[in-house]
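Student: got a structure for you, letters missing:
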């Protein structure tokens, strides 16, 4: 099969080459991938930015989520059959969706929403699960509570706004003025032009902040959150509690404590809590998101669909940070679906 492969960290771009089909484990299905989405984590993985958390053997096929058709099932598989259209986010130690096929555990997939194309379905798994786990599982948003979602027009933001509104929140979001109509159409109540306005100067007494930026934006989040509120970040740094939850070695936990000492200080000063979110694949949660899509509660937002052969173009565009919603790789021609 063809796959986008890197042979070392910081390789400028992956190379499309022929590789062996993945082996199917007893609880796996083999999926012919129709579409895959590009996420910032793919670029961080390529550049070695996650080595403190994840270290991969080379060569490595990139890619984290997908939609496609099951072509083989493992001997212990129940609930899925050959021919099923599915979507999913693979486990972090089994990435490789920028390929024609992927072997994936059935616990990490769900049936594709019936009212979506494969490209639309591929836009959901990583950003949908990340947003749901931040807003529902960690924040436990209740109707009437206020949340700031950073980067409202991006892949995460466009889904997070919709989920937050579904949960009954009042949503502020940062984006550029040209994207105000987009984020308002998704339910945002208060769009803020990050180019002209510092959100920390216009917001106060928020229950939650969903941070997708890290750095100063993450630190500023504590100035708007009320005591007892929560700041959840996917772009900050893991803290000691994260190390405890994931059972990482002691030296890493101590390292996390050192690099997040400023965040720990802000937690104590404001009475808010900080959580670094490392999203977990979940077939059941994907099934729930699929129901929300089928009932029109949320919808995928796609910036562009790019043929697999043009993956370099797609990754370069992703690096620009200008995408509105998701960038999708079309792995299979329409005639082959």
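Tutor: Nice, thanks for sending it over. Note that the coordinates shown come from a computational prediction; the quantities given were computed from them, not determined experimentally.
Student: going forward, measure contacts between C-alpha atoms and count neighbours the same way
Tutor: OK.
Student: So which bits of stretch 173-191 are buried?
Tutor: Using 16 or more other Cα atoms under 10 Å as the test for burial, stretch 173-191 gives 173-176, 179-180, 182-184, 186-191.
Student: Relative to residue 289, which of the residues you listed is nearest.
Tutor: Using Cα to Cα, residue 186 is the member of those that sits closest to residue 289, with 16.0 Å.
Student: Filter the buried residues of stretch 173-191 down to the ones in helices?
Tutor: Mapping the buried residues of stretch 173-191 onto helices (DSSP state H) picks out 180, 182, 183, 184.
Student: Can you tell me which of the residues you listed is nearest residue 211?
Tutor: Nearest to residue 211 among these is residue 183, at 16.4 Å by Cα to Cα.
Student: isn't that closest one right up against residue 158?
Tutor: Yes - counting by Cα atoms under 8 Å, residue 158 is a contact partner of residue 183 at 7.0 Å.
Student: So for these two, which residues contact both of them?
Tutor: With contacts taken as Cα atoms under 8 Å, 6 or more residues apart in numbering, the residues that reach both residue 183 and residue 158 are residue 152.
Student: residues touching residue 4, list them.
Tutor: Per Cα under 8 Å, 6+ apart, neighbours of residue 4: 14, 15, 16, 17, 61, 62, 98, 99.
Student: residues in contact with the fifth one?
Tutor: Read that as residue 61. 3, 4, 5, 6, 95, 96, 97, 98, 99.
Student: again, only this time at 6 Å
Tutor: For residue 61, the contact set (Cα atoms under 6 Å, 6 or more residues apart in numbering) comprises 4, 5, 96.
Student: now swap in the first one and tell me
Tutor: By Cα under 6 Å, 6+ apart, the contact list for residue 14 reads 4, 5, 6.
Student: again with the second one
Tutor: Taking Cα under 6 Å, 6+ apart as the criterion, residue 15 is in contact with 4, 5.
Student: and the gap between it and residue 205?
Tutor: Per Cα to Cα, to the nearest Å, residue 15 is found 48 Å from residue 205.
Student: Out of the ones in helices among the buried residues of stretch 173-191, flag the one nearest to residue 168.
Tutor: residue 184 (15.2 Å).
Student: Straight-line length of stretch 291-307, end to end?
Tutor: Using Cα to Cα, the two ends of stretch 291-307 sit 28 Å apart.
Student: nope, stretch 176-193 is what I was after
Tutor: End-to-end distance (Cα to Cα), stretch 176-193: 5 Å.
Student: which residues sit against that stretch?
Tutor: Contacts for stretch 176-193 (Cα under 6 Å, 6+ apart): 162, 171, 172, 173, 174, 175.
Student: Comparison target, given below:
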């Protein structure tokens, strides 16, 4: 089968197309003929850092990157009960871990997938994986109807799902965004949009119940400052929180924590239902063919993506 491999740490030029052996499946897995792949910062950033690559994928090279897939089940393990041959499925495979998603076929645990909603394309389904799971796992159980919620970088992959999910939970949603993307975030449910290039959100906001941060650094620090007493911020950036930020939060009776998204068919099925009833709709920014994976990586690396970048097979 065809797969895109990374031969060594470095830029998109180190990605190349090759023939490798089709994976075999375990008893609790299905084999998916992949039709679409979604790219994330978690795909593109680690490839530059050999230490991070080794931590995530092991020391052997080359490696197959990626976790987000949508496709059709072509083989079913003997312990699998939820899926049958021909089912259209989507999910984030083996995160954190090795997903081997940049390939024509992927072996995926049953517990990481959901059936695709009817009338949803492979591109739309695969867009609703890691980024949507991150937003859902951060927001579930954390916000209540009527809460004032701030979503940092609302036009990005995680951000645009977070706006829609927070709105479906009944929150009043504020987001930071560039002027050119204001209309987009308002169209998907944001109640207010702050242009981060002309306004400092910490100067105009206060008494926020919850902040979803995807930026880290000074943005995370200022996110703590706009929280009300007892408010909370969860960030997707970094495994270790800066001491000065946690100290600031504790002093003001606020909480700050981080999260690492994890594969879950339970959460994937929640996203499936939300897709079906129109509570969320992925925005596909650009689509690339499988042979142009390096170009897709370059697009994500620009940091200007509105919604998701998708690769199709």
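Tutor: The structure has been received and is ready for your questions. Keep in mind it's a predicted model, so treat the numbers as computed, not measured.
Student: Which member of the contacts of residue 14 of structure 1 is positioned nearest residue 316 of structure 1?
Tutor: Nearest to residue 316 of structure 1 among the contacts of residue 14 of structure 1, with distances taken as Cα to Cα, is residue 4, at 14.5 Å.
Student: ok, for the closest one, nearest residue in space, not its chain neighbours?
Tutor: In space, residue 4 of structure 1 comes closest to residue 16 once its chain neighbours are excluded; the distance is 4.4 Å by Cα to Cα, 6 or more residues apart in numbering.
Student: check contacts around the residue minimising distance to the centre of structure 2.
Tutor: Nearest residue to the geometric centre of structure 2 (Cα atoms, centre = their mean): residue 131, 1.8 Å. By Cα under 6 Å, 6+ apart, the contact list for residue 131 of structure 2 reads 157, 158.
Student: residue in structure 1 matching it?
Tutor: By TM-score structural alignment, residue 131 of structure 2 lines up with residue 127 in structure 1.
Student: secondary structure element for its match?
Tutor: Element membership of residue 127 of structure 1 [criterion: DSSP states H and E] is helix 125-132.
Student: list the contacts for residue 33 of structure 2?
Tutor: Applying Cα under 6 Å, 6+ apart, the residues contacting residue 33 of structure 2 are 71, 72, 104, 105.
Student: Does the first one belong to a helix, a strand or coil?
Tutor: This means residue 71 of structure 2. Secondary structure, DSSP: H, G, I helix; E, B strand; the rest coil: residue 71 of structure 2 is strand.
Student: That one matches what in structure 1?
Tutor: With TM-score structural alignment as the criterion, residue 71 of structure 2 matches residue 68.
Student: from memory that match sits against residue 33, does it?
Tutor: Yes - under the criterion of Cα atoms under 6 Å, residue 68 of structure 1 makes contact with residue 33 at 4.3 Å.
Student: Residue 211 of structure 2 and residue 229 of structure 2: what is the separation?
Tutor: Counting by Cα to Cα, the gap from residue 211 of structure 2 to residue 229 of structure 2 is 13 Å.
Student: of these two, who's got more company?
Tutor: residue 211 (28 against 14; other Cα atoms under 10 Å).
Student: can you tell me which residue in structure 1 aligns to the more buried one?
Tutor: Under TM-score structural alignment, residue 211 of structure 2 pairs with residue 209 in structure 1.
Student: check contacts around that match.
Tutor: 147, 148, 231.
Student: and the host helix or strand of it, how far from structure 2 on average?
Tutor: Applying DSSP H and E as the criterion places residue 209 of structure 1 in strand 206-211. Strand 206-211 of structure 1, aligned to structure 2 and superposed, deviates on average by 0.5 Å (mean Cα distance after the TM-score superposition for structure 1).
Student: what's the spacing between that strand and its chain's center?
Tutor: 17 Å (Cα atoms, centre = their mean, to the nearest Å).
Student: Same check on stretch 40-55 of structure 2?
Tutor: The answer for stretch 40-55 of structure 2 is 15 Å, by Cα atoms, centre = their mean.
Student: Same question for stretch 1-13 of structure 1.
Tutor: Relative to its chain's centre, stretch 1-13 of structure 1 lies at 21 Å (Cα atoms, centre = their mean).
Student: go on, stretch 98-113 of structure 2?
Tutor: On the basis of Cα atoms, centre = their mean, stretch 98-113 of structure 2 is displaced by 16 Å from the centre of the chain it belongs to.
Student: Straight-line length of stretch 59-66 of structure 1, end to end?
Tutor: 20 Å.
Student: Report the buried residues of it.
Tutor: Quick answer for stretch 59-66 of structure 1 (16+ other Cα under 10 Å): 60, 61, 62, 63, 64, 65, 66.
Student: From those residues, which land in strands?
Tutor: Among these, DSSP state E puts 60, 61, 65, 66 in strands.
Student: Now flag whichever of those is closest to residue 119 of structure 1.
Tutor: Nearest to residue 119 of structure 1 among those, with distances taken as Cα to Cα, is residue 66, at 8.6 Å.
Student: hey, where'd the strands end up in the stretch 51-200 of structure 2?
Tutor: In the stretch 51-200 of structure 2, the strands defined using DSSP state E, counting those that start in this stretch lie at 68-76, 88-92, 105-109, 113-115, 148-151, 172-177, 192-195.
Student: I'd guess residue 220 of structure 2 is in a helix, am I close?
Tutor: Yes - the assignment for residue 220 of structure 2 is a helix, going by three-state DSSP.
Student: and residue 326 of structure 1, what pairs with it in structure 2?
Tutor: For residue 326 of structure 1, the residue aligned by TM-score structural alignment is residue 308.
Student: and stretch 129-139 of structure 2, how far from the chain's centre?
Tutor: The answer for stretch 129-139 of structure 2 is 6 Å, by Cα atoms, centre = their mean.
Student: again, but for stretch 136-145 of structure 1
Tutor: Here the centre of stretch 136-145 of structure 1 is set off from its chain's centre by 19 Å, with Cα atoms, centre = their mean.
Student: what's the answer for stretch 236-256 of structure 2, then?
Tutor: Worked out by Cα atoms, centre = their mean, stretch 236-256 of structure 2 lies 23 Å from the chain centre.
Student: Go through it and flag the buried ones.
Tutor: Residues of stretch 236-256 of structure 2 classed as buried by neighbour count (16+ other Cα under 10 Å): 236, 237, 241, 245, 246, 248, 249, 254, 255, 256.
Student: for stretch 291-306 of structure 1, same thing?
Tutor: 291, 292, 293, 294, 298, 299, 300, 301, 302, 305, 306.
Student: State the span of structure 2 onto which it is aligned.
Tutor: The aligned range for stretch 291-306 of structure 1 in structure 2 is 273-288, by TM-score structural alignment.
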